[in-house]
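# sequence and predicted model, in that order:
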Amino acid sequence: MALEDAKKQIDVAFTRKDRRGLAYENAFGGATSFLRRQYTKDLAGADLAVTGVPFDQAVTNRPGTRFGPRAIRAASTLQPYDPPTGWDGFDPLSDFSIVDYGDMAFDYADVAGFPALVQAHIAGILAADVGSVTLGGDHFITLPILRAYAEKFGPLSVIQFDAHSDLWADDDMDRIDHGTMMYKAVKLGLVDPKRSVQIGIRTECDDYCGMHYIEAREVHEKGVAATVARARDLVGDAPTYVTFDIDALDPAFAPGTGTPVWGGLASWQAAAMLRDLAGINMVGGDVVEVSPPFDHADITAVAGAHVAMELCCLYLWNKRGA
């Protein structure tokens, strides 16, 4: 794009006429929609909606992920200058209609009412036959999101990148805790554990509830290709939800998170795995647990923004030529 054309683009999050296309605004100014996509609640013609759920009242340690969606959006503003690398020329920003659906509104003091709002929020997107990529927020938000997805697709396969299994036993289904959300998702029949896998685990778990898991050390020792091959074999062609807890990354690559654990994935490993999963039947995804108050130089927010971009690519990959 010529410099003169770039100068005419002012706050394209509001002013762009075509939802498709790269964006060339200054990365340091303007409205920080995700990837400079259009802010809108109109899903007509949209292929994918990116939405934020700024909730962090289910954390066990450091709070702050309520600021995650805002930080991820700001960190994403440098990315829409070029197509994403590593996708063989695939350019979802130019070829598909991706919108920023904004953050979900909720009463922060009505914690008990929060899960139903999340489920309804995502269900509204799915009802328009649009996929969703959600920016968290702590990892509890994935449970009500999975409720909405399971209503449409039935029990899901899940690929979970995480340092923790989130499978600690908790049979009070109304209790809100980011460390028990996958346990409840399995017990409620939202997730089929036999065709799901957790990647990057490096904390103890007494009972994986039938979920397959690949510890971080195994990823390091056996490599990305073996990890991806096993994940692809497990999920097959089933409708698959991809949830990426940023603490799957080692704290050296993602210090801004609530429960950091050493020995985690490197950024390059996560990037390679996400790209090599292309072709799975991904129906939705999220990136969670980015906590800006504990970040340094926006390292974690940048990682979160890149993960979210890769999730967009994964979702839209199968829709090429459709």
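On my side now, so go ahead.
# when you work out contacts or count neighbours from here on, use the C-alpha atoms and nothing else.
Noted.
# which stretches of the stretch 51-200 of the chain form strands?
Using DSSP state E, counting those that start in this stretch, the strands found in the stretch 51-200 of the chain span residues 98-103, 131-136, 157-161, 197-201.
# a markdown table for the ones you listed, including mean neighbour count?
Formatted as a markdown table, those follow (neighbours: other C-alpha atoms under 10 Å):
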| stretch | mean neighbour count |
| --- | --- |
| strand 98-103 | 24 |
| strand 131-136 | 28 |
| strand 157-161 | 26 |
| strand 197-201 | 26 |
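# closest to residue 61 out of those?
strand 131-136 (16.1 Å; C-alpha to C-alpha).
# so who does the nearest residue to residue 177 once chain neighbours are set aside touch?
Once flanking residues are discounted, residue 177 sits nearest to residue 58: 4.6 Å by C-alpha to C-alpha, 6 or more residues apart in numbering. Each residue near residue 58 by C-alpha atoms under 8 Å, 6 or more residues apart in numbering is listed here: 138, 140, 176, 177, 178.
# about what we covered before: out of the strands of the stretch 51-200 of the chain, which gets nearest to residue 169?
For the strands of the stretch 51-200 of the chain, the distance to residue 169 is smallest for strand 197-201, at 16.8 Å, taking C-alpha to C-alpha.
# which element follows that closest one toward the C-terminus?
Per DSSP states H and E, the first helix or strand lying C-terminal to strand 197-201 is strand 212-215.
# residues in contact with that following strand?
Strand 212-215 is contacted by residues 193, 194, 195, 196, 197, 198, 199, 200, 201, 202, 227 when judged by C-alpha under 8 Å, 6+ apart.
# including distance to residue 208, could the residues you listed go into JSON lines?
Below are those laid out as JSON lines (distance: C-alpha to C-alpha, whole Å):
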{"residue": "193", "distance to residue 208": "9"}
{"residue": "194", "distance to residue 208": "11"}
{"residue": "195", "distance to residue 208": "13"}
{"residue": "196", "distance to residue 208": "11"}
{"residue": "197", "distance to residue 208": "10"}
{"residue": "198", "distance to residue 208": "10"}
{"residue": "199", "distance to residue 208": "13"}
{"residue": "200", "distance to residue 208": "14"}
{"residue": "201", "distance to residue 208": "11"}
{"residue": "202", "distance to residue 208": "13"}
{"residue": "227", "distance to residue 208": "18"}
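# alright, now check it against this:
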Amino acid sequence: MLHTPRIIEGGHIGPVNSAEVPRFSGEATYALLPRLRDLPSGHQADIKVVGIPFDAGVSYRSGARFGCQHVRQSSRLLRPYNPATDTSPFAQAQVVDAGDMAVNPFNINEAIETIEHDALELTANGSSLMTIGGDHTIALPLLRAATARAGQPVAFLHFDAHLDTWDTYFGADYTHGTPFRRAVEEGVIDTEAICHVGTRGPLYGRKDLEDDRRFGFGIITSSDVFRQGVDEVVDRLRQRVGRRPLYISVDIDVLDPAHAPGTGTPEAGGMTSREILEILRGLRGLNIVGADVVEVAPAYDHAELTGIAASHVAYDLITLMADLKAGRKN
């Protein structure tokens, strides 16, 4: 049986029906969703899942350039109903897989320009992006595009083991460890509403934390999540963000290596996959304008542990965005 588009509740084109077509067959689009180019005339995409296979900004293990396809492959088991929120995100909004951006793997500055341009083009009709990386360098141009579309600096929640607010590596301004210092300097994030979640591990010195506070970041460490609990963390984040347009960036290394071994810079003592999913679900109703999941390096990912975690994180982020868009239409 061919993988043909099918109309589901809400009049949207839904994922392939896995009761009729085996999940392990055919093209691995994200969650078996239709491709953007396969939407019939007259159907607009509300949320576009797009890959950015770029990892020229990494400082340790390479391989995140292969993360986009790995997450898609790991997403085959995702189903259209989300019982945690009692919603059907693919019925609430038209969600599609928009394929991958083609970015220059040898020139970081050119790649950043391409990502910003393509993100603006993909969101020109009001669509939101769920981006799969790639390394964390890609978050800077995505934030630029999100702020341009929002018409104001966006609130920003950053789930990561690391701060990513360092200045340079080997004199390079643009790497996966520097995007959010650049974002502050460029004024593309609202410094009254920014926070790291899940940070841990050794730093170069106390100055790293002092710089971070000076930029305006709050910090909720992985130990805070463990000791304070999900509900208190969610409350702190909701108070910090308010009703501002919000961008969420998830480096999969925010999870402990037991849950996400396939990443470039793993750190012991991280969050569980259950904790991050519950925190994200607690952000329901916030004005999320875009999100990314980055730093999945499949060469280090035995049994698809990291890919499965990343695909579920993306699914819950899509659920939040679809719920928001459905509420605006009603």
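On my side now, so go ahead. Everything quoted here is computed from the prediction, not taken from an experiment.
# what's the match for residue 320 of structure 1 in structure 2?
Taking TM-score structural alignment, the alignment pairs residue 320 of structure 1 with residue 326 from structure 2.
# need the contact list for that match.
Shown in contact with residue 326 of structure 2 (C-alpha under 8 Å, 6+ apart): 92, 93.
# kindly provide the distance from it to residue 145 of structure 2.
In this structure, residue 326 of structure 2 lies at 23 Å from residue 145 of structure 2, with C-alpha to C-alpha, to the nearest Å as the measure.
# also residue 105 of structure 2?
Applying C-alpha to C-alpha, the value for residue 105 of structure 2 to residue 145 of structure 2 is 20 Å.
# these two: which is more packed in?
Ranked by neighbour count (other C-alpha atoms under 10 Å), residue 105 of structure 2 and residue 145 place residue 145 first, with 22 against 14.
# what does the more buried one align to in structure 1?
Under the alignment defined by TM-score structural alignment, residue 145 of structure 2 corresponds to residue 148 in structure 1.
# what segments of the stretch 151-300 of structure 2 are helices?
Taking DSSP state H, counting those that start in this stretch, the helices of the stretch 151-300 of structure 2 run over residues 179-186, 206-215, 222-228, 230-241, 273-281.
# can you point me to the longest helix in structure 1?
helix 299-317 (DSSP state H).
# what angle sits between it and strand 131-136?
Angle of helix 299-317 of structure 1 versus strand 131-136, following axes from the mean of the first three to the mean of the last three C-alpha atoms, to 10 degrees, is 170 degrees.
# which strands or helices does helix 299-317 of structure 1 pack on?
In terms of contacts (3 or more C-alpha pairs under 8 Å, 6 or more residues apart in numbering; DSSP states H and E), helix 299-317 of structure 1 is packed against helix 68-75, helix 92-95, strand 131-136, helix 267-276, strand 282-288.
# if you set the cut-off to 10 Å instead, what comes out?
With contacts taken as 3 or more C-alpha pairs under 10 Å, 6 or more residues apart in numbering; DSSP states H and E, helix 299-317 of structure 1 sits against strand 48-53, helix 68-75, helix 92-95, strand 131-136, strand 240-245, helix 267-276, strand 282-288.
# between these, which one is closest to residue 25 of structure 1.
helix 68-75 (12.7 Å).
# how far out from the middle of the chain is that closest one?
Its chain's average C-alpha position is 12 Å from that of helix 68-75 of structure 1, according to C-alpha atoms, centre = their mean, to the nearest Å.
# same deal with stretch 230-244 of structure 2?
Offset of stretch 230-244 of structure 2 from its chain centre (C-alpha atoms, centre = their mean): 18 Å.
# could you tell me where stretch 269-276 of structure 2 falls in structure 1?
The aligned range for stretch 269-276 of structure 2 in structure 1 is 263-270, by TM-score structural alignment.
# any idea which residue is closest to the centre of structure 1?
residue 286 (2.1 Å; C-alpha atoms, centre = their mean).
# how about that one, what's its match in structure 2?
Using TM-score structural alignment as the criterion, residue 286 of structure 1 maps onto residue 292 of structure 2.
# how near is its match to residue 303 of structure 2?
Noted for residue 292 of structure 2: a distance of 23 Å to residue 303 of structure 2, by C-alpha to C-alpha.
# for residue 280 of structure 2, same thing?
For residue 280 of structure 2, the distance to residue 303 of structure 2 equals 24 Å [C-alpha to C-alpha].
# ok, residue 68 of structure 2 next?
Going from residue 68 of structure 2 to residue 303 of structure 2 by C-alpha to C-alpha gives 17 Å.
# cool, and residue 263 of structure 2?
Distance, residue 263 of structure 2 to residue 303 of structure 2, by C-alpha to C-alpha: 14 Å.
# for residue 327 of structure 2, same thing?
Going from residue 327 of structure 2 to residue 303 of structure 2 by C-alpha to C-alpha gives 38 Å.
# same question for residue 130 of structure 2.
As judged by C-alpha to C-alpha, residue 130 of structure 2 and residue 303 of structure 2 stand 24 Å apart.
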